[in-house]
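>>> Provide a 3D model corresponding to the input given below.
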Amino acid sequence: MQSILRGYSTMLTYLNRLVGYAIGIMLAVMSILIFWQVFARFVVGESLTFSEEISRFLMIWMTMLGTAYAIREGSLIAIEMLPEVLKGKGQRILRVISEVVATIFYIVLIIYGWQMAEAVQMQTAPSTRISMFWSMLALPVGGIFMLLNSLGVISKQFLIEKGGE
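Now for the predicted structure:
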């Protein structure tokens, strides 16, 4: 069992590395587009018609993927009062319970995010004419990565409990 959990953890590490690179690329593209938009508007005198829309879509994707990445790294904002009071096994149990509750939310996000993406697939963005499906797809995809990382956090607690880490 420990070897399966370690394998899952290793797979998540590589997957999160890829997601981190994708987030970095999205941030770079978004920064270039916004810089060019400001330059075109104030220096050239004409603004681009598509840059704001693409930047908005990239921001949605970065937020969803970045949240999933932050779950694995333990970087999300949290109230740490109760976990600091508890020690050892009690602290691990609390973390597992909070991750299970979060996992339920991620499953809901995946299901309803997919339904929302399907519902808007015939709508197109005004300037790029891209289907709104692609921007809404960030909800279920981000939810899947959040779920995977949350399961990784839970499995890490079991590895710690068994003395495997």
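>>> When you work out contacts or count neighbours from here on, use the C-alpha atoms and nothing else.
Noted.
>>> mind checking how far the most centrally placed residue in the chain is from residue 78?
Note on the chain: the residue nearest the mean C-alpha position is residue 65, at 2.5 Å, using C-alpha atoms, centre = their mean. Separation of residue 65 from residue 78 (C-alpha to C-alpha, to the nearest Å): 18 Å.
>>> I'd like the structure of this one too, to check against the first:
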Amino acid sequence: MTDIRKPLSRRVVDVLTRIELGFAGVMLLVILVLVFTQAAQRYTSFEGVAWTGEISRFGLAWMTFSVAGVLITLRGHIALEVVDTLPAPRLIRVVQVASLVIVAIIAIGLTMEAWGLVQTQGALRSPVLGMPMSWVYIPVLTGMVSTIIRSLFAAFMIAKHGPILPAAELTPDIVEDHA
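From the prediction side, this is the model:
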């Protein structure tokens, strides 16, 4: 029986992906429960819990930005998939690499802004919970760092090994790179 194991780098990426998706899943569940709680509070005589809206809003931002990098790895980001169907592997490679580099550049800008907010917003507190606002931007920062790393790595791999083609479109005419 042969032991076929993934390389260490792939296992690390898989673990990080699971952690990021797990966090996003928890945030989605928190948002769902808190929004239902808010809806129920409207129709009961109980006093409302003010922090439910605040955590719901923060949770939406945390969920959105925390999985941005995962979308790169799973090819779930916005892409020019029309180009993937062209019978020109070099063009496909250039477009895929360029789109990933553009994503990385934008993520670098967002990372710099998130880092600035983490450093400068500690004195401000959220209105209801009194949580330091710098904490609100930590998941945004980690999500954007993940996006930078994953998009640059994917761009490097595509530049080195060729474009990633849709599974349904794998035909010998498309796969061949006439160098």
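>>> Can you say which helix or strand has the residue nearest to the centre of the first structure in it?
Here residue 65 of the first structure, judged by DSSP states H and E, is contained in helix 51-73.
>>> helix or strand right after that helix?
helix 81-85.
>>> Mind giving me the packing neighbours of that next one?
Using 3 or more C-alpha pairs under 8 Å, 6 or more residues apart in numbering; DSSP states H and E, the elements in contact with helix 81-85 of the first structure are helix 89-119.
>>> The lengthiest helix in the first structure versus helix 51-73: what angle between them?
Counting residues, the longest helix found in the first structure (DSSP state H) is helix 2-39. In this structure, helix 2-39 of the first structure runs at an angle of 150 degrees to helix 51-73, with axes from the mean of the first three to the mean of the last three C-alpha atoms, to 10 degrees as the basis.
>>> contacting residues around residue 125 of the first structure?
53, 131-132 (C-alpha atoms under 8 Å, 6 or more residues apart in numbering).
>>> Of these, which is the nearest to residue 113 of the first structure?
Checking the contacts of residue 125 of the first structure against residue 113 of the first structure by C-alpha to C-alpha gives residue 132 as the nearest, at 12.5 Å.
>>> Could you give the number of residues near the closest one?
20 (other C-alpha atoms under 10 Å).
>>> do residue 135 of the second structure as well
16.
>>> Who are the contact partners of it?
Applying C-alpha under 8 Å, 6+ apart, the residues contacting residue 135 of the second structure are 118, 122.
>>> Remind me which helix or strand it belongs to.
helix 133-136.
>>> And residue 49 of the first structure, by the same measure?
Counting by DSSP H and E, residue 49 of the first structure is part of no helix or strand.
>>> quick one: it and residue 85 of the first structure, what's the gap?
Applying C-alpha to C-alpha to residue 49 of the first structure and residue 85 of the first structure gives a distance of 54 Å.
>>> which of the two has more neighbours?
Taking neighbours as other C-alpha under 10 Å, residue 49 of the first structure and residue 85 compare with residue 49 leading, 12 against 9.
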